[in-house]
Every structure is written in C-alpha cells, then in structure tokens.
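K.L.:
Here's my sequence, what's the structure:
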Amino acid sequence: MTMSNEARPGFAFGRPPAPDWSDFFGALAEHTDYQARLDALLELTARATKLPVVALYLADSPESRPHLVRLRFPKPARATSAGAETGSRVPFLGGSLGRWRRETLDAETFDVDEAFYSDSVVSVSSGVPLDLPRDERYTTSSIVATPVGALYSVPLHRRGEQIGVVQVGPVSEQPGRRLRKAMESIASPLAHAVALAREQSRLQEQLAEYETRADVSRQMLRSAFELDEFLHLLLELAVKASGTQAGFIALADTSGAIRLHTAVDLPDGLLDGVDLTPGAGFLEWLDEAERALYVADFARAAELGIQVILAVPLADEERVLGVLGLMNLEGGRPPAEHSLNLLAIFAEQIQLVLGNVRLFEAFNRQFVDTIHALARALDARYPYSEGHHRRVTDWAMTIGHELGLSEGQLEALWVAGMGHDVGMCGIVEVEHGFQADFHHPTIGASMFDVLPNGQAASEIVATHHEWFDGWGFPAGLKGEEIPVGGRILALAEYIVESTTADSIQTAMPPSKLFEEIEIRRGRQFDPAVVDAWRAAFERQRRASALGTPFRPCHTFKGEPEAACTTCPARTVDAPCWTIPDVRCIYHGDPDCRGCFVYLEAVERATDAGTDVPAPAPRGVEEV
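P.N.:
Sure thing, here's the model as predicted:
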C-alpha cells in the first residue's frame, strides 16, 4: 500500500510543525507541577513521532540504572459485541497494541486526542519494564522488544552525560527515516527540558523539606515552652504512677508566695486560700537543707478531707520555685510504697522544665530587647522620627485598653509596637521608599517569628500596613482577616505620623486629623478601632484644663532622652510652649506653633471661647 503526500504525516498542508526548543521549554513555563511538566513533554514527543506510546526513563546518577518515571499509554478501547474496533481507536489485546506493518499507517489510524493513562499501574499492567539494565543497547538508538511491541529507544544526553532514555512506538522492525529524523531533532531539547524540570522539582522538594523542618522545629519549641500543658501532663503521670487520687503543682508568684498553679482530680476550691509556701504554716520544713517537707497543720488538712499528702519542694540553687504534692482524700487507699521515690523523680523533671523556662524567658527578653534597640536606632536617623516606635506603641496600648484586650493581647501589642518598623533595617536601600515600605512588614515579622512565643507579635507586625477594605500590603488582607493588633497598629502609626512636625510641614491639628481619619474609616481603618481611639483621646482632652497641654510634652514626645530629661518643661509649672528654653528642636519641632501639643490646646481653647498664651521665643542649648 502506498500513500500520497496528502496522507503522509508531516507533508499535508495545515498540519502543525514539529516541536522545537521553544515548544519544549514553553511546556515547562505552562506548568509548575513536575508530573504535569513531564506529561506535557511526552505529549510533544508523541506529536513529533506520531506514535502513541512514549516511555521516559531517567537515571538518578551516571552509575545508576534508568528507571521509568513517566509513561504515555493509550487508554484501552471498548470493543463492539462482535469484537470490532470502535472508531479509529487502537485495539488493546492482552497488554499489546498489536503489530502494525508500517509506522506511517499505524500513526494515521491512532486517535491522538483520546485520554491516556500515565501512572505506574498501567506501566505494570502493560508490561513496560520499570527500569533498564546498564548495557550498550541503551547508549545508542535502537529497536527494543517489549510486551507492547517494538519500541524505538533513544538515549538522552545533557552536557556530555547520558541522563536517561526515551522510547516511542510501536514501530516496525526498523525505524523509518521520518521517525529517526524526528527523534534526532527533539532528543536534545527533550533532554534539556526533562533535566531542568527534574532539577527544579528537586529544589522545590528541598525547599518544602526545609520549610517543613523549620515549621516543625518552631512548633516543637513553642510546645516545649507551653508551661501549663507540660506541667499538667507531668502531674497526670505522677498521679497515675503513684496510685494516688489527686495531685497539685503550686508555683511562686512575683511576691514569692507559693500558690496553686495546676491540679489533677482535685475538688474545686479545695486549696483556695491555702498558703502552700514552705514555712507559712500548712507545710513546714522537716530539713530545709535536705529539702524535706511535712504537713504541720493537721487540723486544716483534716478539715479539707486530706487523708494523706506527699509534698516535695521544687527548688533551684537560689530559691524555692514551688511545691509538688500528691494526695489521697477521705476513703482513699494508702499510696504505694514507691510513691516518695516517684515524687522525687517527677519533682526533678518539673524543676528541669522550670529552669529551662527561666533560661528561655531570659533569652526571649534579650532577643526582644535587641529588636527594640534596632528599632530605636532606626528612629534616631532624623530628629523628627525620634521616639517613633514608643509613641506608636503608646497610642496602640491606649486603643487596646479601650477595646478591652486581654493581658496576653496587650503584651503582644506592646512587643510588636516597639519594633513594628524594624524590618527597615533588613533593607539596604532604606531611602528607596516603595521598596522599604512594601517589604519591611514581612522582614520585621520574620524577626519575631523565630521566637517560640513570638507568633502573635509577628502577625501584628506583618499586618500593620494592611487596609480594612483589603487594599493594603503586603498580603491584601481585609476586615477580620487582619489581627486586631495589626488593625490597632495601623491607626496608631497614622496618628503619630500625622501629629509629628518636621522641617517641611507642621503637625496636623486635631480637627484635620479627625477629618482625615473619618475619610479613611472603613477603608484604611477598622471603624471599631477608630471609635476606641476617638473615645480615649476625647477623654484625655476633657480631663485637661484650658490653656494647658492635653498631655505633658515630655510624655507625648519624650525622645531623645538626653534632651527631654533636662528639658525645663518637666519642672516648670507652665505650658511648655511658654518656656523659652524647651528642648523640642531635638525631636524635630523647630517651632512650637507647628507642634501638635500646642495646636490641640489652641483648638480646645477656641472651642471654649478662650485663648492660650502665645509661644515664647526659642532658646536652644547644646545637649
């Protein structure tokens, strides 16, 4: 049988051209998943050869056997009741595609648009080998016999080394000229594209592994210092191992008194009001040097229904940290003989945990102090930015208290506020505003995120430039997606920047500040946060006498410390702007008429129909 040029693949008008380098690398650009990339490359290979089966083998190293990584294989066609083929699909008989006399005819009769299987189950069922031996047959182009028929095997080389083998088919006993030419033209771009896809996949896997390890390490470190959970777990184990009915751990508070911290199976309120400090009456030292305790108040113990109590102090070399106690209540059986030994073992573990927590807390404080010191150094670049972080934090804490945040939320807000712009230190070209602005929240957050208990502060720092309507940066979060601390810090920073004078412009007076914040209400700022700030600020204003600052100047600015601590406004009983020798120039206020403290007093007096004393001429001394 002969074929006209119109029937021959590659000669008919309108047929797509054979794939080239741009097609193979374009396939990589269209996909990010490694398997999807390989599927696209095999599809291009099938298109170039007009053959349905494409098997890709890759070697992990020059010394290893090439193994099957991806297989393009036709889906078995459904046969009619008479066993005839449906349409132009290829019959699937016992794992074989059958023998075709001529590859050109075979390619023409195969519907390349049908669905394909490409997973390992098909590779096994089809009989395609899962790996290839390292011998000469696969180092050059040749025909190899497989259960799916004869395949044309072509080695893939990159940078002078063989990285794998690609096999296409089924073919006749000898490959035709067109097939050899097609494989010669695509072997090199295919090899380079496959190698690049594999290298990028390995890098992605390594990155994912590193990120997972880092996340696991952070979570483990965080969980390791969740003191309450860890102590409760140890106490449960102690109660169970000793055979006692209940147990407690009491820890020293800031005053040194030892009070109940956590308990297991202890009746509610049983030890409320009991001072568990050794030597305070209920527990006394049997031998303080040996750290041995006994119950001294038998009457109180009987009143509480305690039948047996075993207690040991938790102490380091310097002081008593707490008490570990196991007890049986009325009706309980005596504790096991080994309970005292177990108690000592668990006490040792708890002391170790408490000691580690103290070390960790010291490290945590030092690390946070370092971040805050970097932030203060950033503030010192210009006179008008002195004290920026402290002033933002002051307003943030005022708003946080107004909103009724918890003690933990307020602590995280303070830690974040005092270092919210520290990410600027991680940008070399800090003067290039857009670059610094866009990236500094993420960089700053990463500095806090390394701390086991720094996640809350990290989230606040990362989101303090997000807008309530979603038009902020860097993540475009909106509404409740932004942590409340981030929403608070956003407004607090805007207030500080708007009420700070510099050599170019004066501070924004209160009326203008109210107007600008109302414009941004619900867009840039959370309305609830705006209301909280407005309520607190107006309360401060109402509490101030007319003609006086709503806040003392040295508390409103307070930086640099060397100037403000020697400023006469701290000691003279008069409005700060009436004192000639005020030191405000050192924190960027060249003239009191542009200072927010003065402008606020003027507006408040004007609203009341009175005047304020005029600013005195400035006199400046060296610090």
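K.L.:
rest of the way, CA atoms for contacts and neighbours
P.N.:
Will do.
K.L.:
pretty sure G486 contacts W467?
P.N.:
No. Here G486 lies out of contact with W467, judged by CA atoms under 8 Å, at a distance of 9.6 Å.
K.L.:
where do the strands sit along the protein?
P.N.:
53-58, 67-74, 116-117, 142-146, 149-158, 161-169, 246-252, 258-264, 283-287, 292-295, 306-315, 320-329 (DSSP state E).
K.L.:
I'd like those laid out as JSON lines, including mean neighbour count and distance to G273.
P.N.:
Listed next are these as JSON lines, based on neighbours: other CA atoms under 10 Å; distance: least, CA to CA, whole Å:
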{"stretch": "strand 53-58", "mean neighbour count": "24", "distance to G273": "73"}
{"stretch": "strand 67-74", "mean neighbour count": "21", "distance to G273": "70"}
{"stretch": "strand 116-117", "mean neighbour count": "15", "distance to G273": "73"}
{"stretch": "strand 142-146", "mean neighbour count": "16", "distance to G273": "85"}
{"stretch": "strand 149-158", "mean neighbour count": "22", "distance to G273": "79"}
{"stretch": "strand 161-169", "mean neighbour count": "23", "distance to G273": "76"}
{"stretch": "strand 246-252", "mean neighbour count": "23", "distance to G273": "12"}
{"stretch": "strand 258-264", "mean neighbour count": "19", "distance to G273": "9"}
{"stretch": "strand 283-287", "mean neighbour count": "17", "distance to G273": "14"}
{"stretch": "strand 292-295", "mean neighbour count": "17", "distance to G273": "16"}
{"stretch": "strand 306-315", "mean neighbour count": "20", "distance to G273": "15"}
{"stretch": "strand 320-329", "mean neighbour count": "23", "distance to G273": "15"}
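K.L.:
Can I get those strands in a markdown table including distance to I519?
P.N.:
Below are the strands of the chain laid out as a markdown table (distance: least, CA to CA, whole Å):
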| stretch | distance to I519 |
| --- | --- |
| strand 53-58 | 62 |
| strand 67-74 | 59 |
| strand 116-117 | 59 |
| strand 142-146 | 75 |
| strand 149-158 | 62 |
| strand 161-169 | 63 |
| strand 246-252 | 51 |
| strand 258-264 | 49 |
| strand 283-287 | 64 |
| strand 292-295 | 67 |
| strand 306-315 | 58 |
| strand 320-329 | 54 |
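K.L.:
Could you pull up the residues touching the spatially most central residue of the chain?
P.N.:
Closest residue to the average C-alpha location of the chain: D449 at 7.3 Å, with CA atoms, centre = their mean. Residues in contact with D449 (CA atoms under 8 Å, 6 or more residues apart in numbering) are 455, 457-458.
K.L.:
Could you also give me the structure for this second sequence? I'd like to compare it with the first:
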Amino acid sequence: MERLKRLLDLLLGKNLIDSYGLSVKNHKDEILNSFGTESGDKLELNLEKTKITIHLNLKDQILFDVIGLFLREITLLENNVHSLEEKINELKILQEISNKLNSTLQLHQLLSLIMQLSKETLNAEASSLMLLDKDSNSLIFEVALGEKGDIIKQYKIPLGEGIAGWVALTGEPIIVNDVRKDPRFAHRYDSLTSFQTRSILCVPLKTKEEIIGVIEVLNKIGMEGFDEEDLNLLYSIANQAAIAIENAKLYKDLKELFFDVVETLASAIDAKDPYTHGHSRRVSQYSELIAKEMGLNSNLVEKIKLSALLHDIGKIGISENILLKKSELSQSEREEIKKHPSLGKKILEPLSSLEDILPGIEEHHERYDGKGYPKGLKGEEISILGRIIAIADALDAMTSDRPYRKALSMEDAIQEIENQKGKQFDPEIVPYLISLWKKGLLCSGS
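P.N.:
Predicted coordinates for the structure are as follows:
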C-alpha cells in the first residue's frame, strides 16, 4: 500500500500541485479510494470539499486501471488476513481453556479463568457466569467479574427475569447493544449495584439434557457493539464451561460414591467389635476438623479424611480372637496387634490412586518422641497425616467405652492429650485440637 502511495506522488503530484495547489501526500488515502472501478480517460476526486477532474492519457489510463485492480485485491487480502488473525486468536483462547479444563477439577478456579478470558477477549467491562438453582428456580452467580462483581453476586435472578433470565428460560442467545430499548432488561439490578449496563451479550450454558445456566458479557468497550462473531466465540466458550461443570459434577458424584464405599468398608471392620463401632468414622471427622483448623489446603484435608477413615483397615489381617479378647492381651498378642498399620499399607499399596494416603495408615501409631510403631519414627519424620490421625485416634479411643474401662469425658481426654504434647503427640498440632474444643466443635461418640 505504501508503494502505491509513493507511485501516486510520481503520477499525480505535479499535476495536483500545479493545477490546484494540493499536495498528494496529504490526500493519498482519498485518492486511493477513488480506484474502485475502471477510471476511463479521467480521474474524479473530492478533496477538501473541491471536486477535481484529472484527464489521463492512454498510458496513465492503463496504469490507473492496473492500480485499481491491485488495490481491490490488496484490500480483499487485508480483510482476509484480519479475519484470519481473529480466528487464530479465538482458537488460542479456546485452546487455553481446553488445556486448563484438562489440568484441573477445581471448578470455581476454572470458571473464573474462563470468564476472565471471555471479558478480555470480547473487550467487555464485565462478565458473569450464572448457574440455575432448581430449588429456587433462579440464577445464582458462580462468577462475576468487573467493577461491581462482588456486589451483584449476592443477588439471585428469577428464571425469566431480565436478559439473563430470558436466555435461561428460552435457551436462545441474544445480543442487546442498547439495553434501554429492550423491554426484557431488568433495570433494578443496575439500581442495586450502581452499575450502568449499556450492552449485553448472553448465551445459555447447555449440557446434552438441559440448560444449566448462562454466560454474559457486558458493555463492549469502544464505539462498536457486540456482533455475530462475538456471539459465536462466546458460544464456544460456553460449551467449554459446560463441559467443565459436567466433569466437576461427575467427579463430585464419583468421589461421594467412593467415600460411601470406603465408609461402608471401614464400618464393616469396626463392626467386628461392638466397642469400636463407628470408630473409623469419628476418627475421620476429628482428623478433618483438626486439618481444617490448621488451615491446610482442601486437597490435603481430603487425603487426611480418607486416610483416617481407612486407618484400621489392617485389622482385617488380625485374628478376631485377639481383636475381641476381653481380658488383657499377652505380649505376643500385643505384638500381633501392632502389625495392623503395616498390614493396612500392604493391603492398599497395589491401588496407585491411594498412594498419597498410605503414610497416615502406616504411621498413626508412631509417637512424636520416637517410641511408637511400626518404624519408631519421631518428630517430623512422621507425615502430617500420621501426626493428625494419631491425635484423633487417641481422642476417640479415650472417649469410647472399652471392656476394661469406661470412657473418659471429652474434657479429661483433651487434658490427657495436652499432657502428652511433645511426647506422644506433635506439640504444634495439639493447640488446634484444644481450639476446636473451646469452640464447642468436638463431641464424643458423634
């Protein structure tokens, strides 16, 4: 294009300057725009509100026609390149979302990323993702980004109300570039948040069976409004988000099923002895409470909870005659009982998915001072799982009846654990148990 402009200097420069006192360099774009059709023997220009006619000889006519042809091809090519660049950018965005989709099952984190990319890519002031709550028949904000995002999240939008409610009800996408002219727009949410909505692009979130929510972006930045290309891109993003939500739901359902199976297994083990009925479940609950009180991340809390639920699975390999014996155990019988942590690890070791919980199962009878079993580990040689479960296990054992003694009160058991701080139990963890007790979050036999 720049070469064509330089060529005009040579062809027209002297003519325009001499005849009209105009400089080609100040009007190159206007001149180039006149090459839409064959020029014939003259070139007509409108420059500075002046109509100019330039008469061309045969040689210049041919040259100008060739320039016009090239100009049309170049313009078409530039438009195609721009369109291609936009498509490449869209594919990059969708690829990034897809990569994140395959790398995490943390739903809220993933959806927040998707909506941030939507907001940036579509050049919008705000974006939000709402899920349909069937109990209240309304849309609930899962993610809301923008100046008033934190405020709008506290509100529910009834199905059918506003643009988002209409899209959720009908399943139809919509572009509204002037909300003042659309009777479906619900002004009250702007009043509640002091946000000024000008334009909305909204599409439904769909699974194979149903509409589960909507995605919307608000207020296109710049003079242009949302268009069909924006709509198509947001639709693609919505499809990715719907996949993420479905995967997370499936993962949640499978996880709940898995925990149900594990809890049933743990209960079957506990049921061998009426005195330990519900023991594994309670140890798991206590362990989870301690881990959360410590501020551990959710993944680690889940591992501790599961490890505690299975901490006594090794007792499957111990004779019932020993487990159910009402009189005092002999030395050899005590040694046999001490094998259950190692047996538990051995039973679960073939299951690679449970690898991370094995330390809690093997180490829950280790002592902080190194006098425990099976390995005699001490201090932080014992995993965080083992140190937490050891406290929870002891707490439930002391507050449950045994053939040879009555249960201690929760207060007395807590005091005994505090007395063993730095000896049997981790002195850094015991205070969190005491904190739970003071908050009234512990109860024996729960």
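K.L.:
Work out the TM-score between the chains.
P.N.:
TM-score for the superposed chains, counting by TM-score structural alignment, normalised by the length of the second structure: 0.56, backed by 322 aligned residues with a CA RMSD of 4.5 Å.
K.L.:
still on that earlier bit, for the contacts of D449 of the first structure, could you give me TSV that also reports neighbour count and distance to L151 of the first structure?
P.N.:
Listed next are the contacts of D449 of the first structure as TSV, based on neighbours: other CA atoms under 10 Å; distance: CA to CA, whole Å:
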residue	neighbour count	distance to L151 of the first structure
Q455	18	57
A457	26	62
S458	27	58
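K.L.:
Of the strands of the first structure, which is nearest G400 of the first structure?
P.N.:
Ranking the strands of the first structure by proximity to G400 of the first structure (CA to CA) places strand 258-264 first, at 27.7 Å.
K.L.:
helices or strands up against the host helix or strand of N321 of the second structure?
P.N.:
Using DSSP states H and E, N321 of the second structure maps to helix 320-323. On a contact count with 3 or more CA pairs under 8 Å, 6 or more residues apart in numbering; DSSP states H and E, helix 320-323 of the second structure meets helix 331-337.
K.L.:
buried ones in the helix it packs on?
P.N.:
333, 336-337 (16 or more other CA atoms under 10 Å).
K.L.:
do the same with stretch 401-408 of the first structure
P.N.:
401-403, 405.
K.L.:
Over to stretch 7-19 of the second structure?
P.N.:
Quick answer for stretch 7-19 of the second structure (16+ other CA under 10 Å): 8-9, 13, 15-16.
K.L.:
residue range for that stretch in the first structure?
P.N.:
Across the first structure, nothing matches stretch 7-19 of the second structure (TM-score structural alignment).
K.L.:
can you check stretch 74-94 of the second structure too?
P.N.:
So stretch 74-94 of the second structure sits over no part of the first structure, by TM-score structural alignment.
K.L.:
Tell me the gap between that stretch and the middle of its chain.
P.N.:
29 Å (CA atoms, centre = their mean, to the nearest Å).
K.L.:
Show me what that stretch is in contact with.
P.N.:
By CA under 8 Å, 6+ apart, stretch 74-94 of the second structure touches 1, 117, 121, 233, 236-237, 240.
K.L.:
Tell me where the stretch 301-446 of the second structure has helices.
P.N.:
For the stretch 301-446 of the second structure, helices defined by DSSP state H, counting those that start in this stretch occupy the ranges 320-323, 331-337, 340-348, 358-363, 384-398, 410-419, 430-438.
K.L.:
can you redo those helices as JSON lines with distance to K148 of the second structure?
P.N.:
Output for these, formatted as JSON lines (distance: least, CA to CA, whole Å):
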{"stretch": "helix 320-323", "distance to K148 of the second structure": "61"}
{"stretch": "helix 331-337", "distance to K148 of the second structure": "61"}
{"stretch": "helix 340-348", "distance to K148 of the second structure": "50"}
{"stretch": "helix 358-363", "distance to K148 of the second structure": "45"}
{"stretch": "helix 384-398", "distance to K148 of the second structure": "41"}
{"stretch": "helix 410-419", "distance to K148 of the second structure": "47"}
{"stretch": "helix 430-438", "distance to K148 of the second structure": "37"}
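K.L.:
which of those helices sits most buried?
P.N.:
helix 358-363 (a mean of 27; mean count of other CA atoms under 10 Å).
K.L.:
Tell me which other helices or strands it touches.
P.N.:
The contact analysis (3+ CA pairs under 8 Å, 6+ apart) places helix 358-363 of the second structure against helix 298-309, helix 340-348, helix 384-398.
K.L.:
I215 of the second structure matches what in the first structure?
P.N.:
By TM-score structural alignment, I215 of the second structure lines up with L324.
K.L.:
Check the spacing between the closest residue to that match other than its chain neighbours and A457 of the first structure real quick.
P.N.:
Using CA to CA, 6 or more residues apart in numbering and skipping residues adjacent in sequence, the residue nearest L324 of the first structure is I249, 4.7 Å away. Distance, I249 of the first structure to A457 of the first structure, by CA to CA, to the nearest Å: 30 Å.
K.L.:
same question, L352 of the first structure
P.N.:
In terms of CA to CA, L352 of the first structure sits 28 Å off from A457 of the first structure.
K.L.:
From the chain's centre, how far out is stretch 379-394 of the second structure? Work that out for me.
P.N.:
Stretch 379-394 of the second structure sits 31 Å away from the centroid of its parent chain (CA atoms, centre = their mean).
K.L.:
now swap in stretch 404-418 of the second structure and tell me
P.N.:
For stretch 404-418 of the second structure, the distance to the chain centre is 43 Å (CA atoms, centre = their mean).
K.L.:
How about stretch 269-281 of the second structure?
P.N.:
For stretch 269-281 of the second structure - counting by CA atoms, centre = their mean - the centre lies 39 Å from the chain centre.
K.L.:
residues making contact with it?
P.N.:
Contacts of stretch 269-281 of the second structure (CA under 8 Å, 6+ apart): 263, 266-267, 308-313, 315-316, 320, 323-324, 396-397, 400-403, 445.
K.L.:
between the helices of the stretch 301-446 of the second structure, which one is nearest to V301 of the second structure?
P.N.:
Among these, helix 384-398 sits nearest to V301 of the second structure (CA to CA), with 9.1 Å.
K.L.:
Superposed on the first structure, what's the mean shift for that closest one?
P.N.:
In this overlay with the first structure, the average offset of helix 384-398 of the second structure from its partner residues is 2.7 Å by mean CA distance after the TM-score superposition for the first structure.
K.L.:
how about stretch 34-50 of the first structure: buried residues?
P.N.:
Buried residues in stretch 34-50 of the first structure (16+ other CA under 10 Å): 34-35, 37-50.
K.L.:
if we can go back for a sec, let me know the closest of the buried residues of stretch 401-408 of the first structure to A263 of the first structure.
P.N.:
Closest to A263 of the first structure, out of all of those and judged by CA to CA, is L405, at 27.6 Å.
K.L.:
Please report how far the closest one lies from L266 of the first structure.
P.N.:
31 Å.
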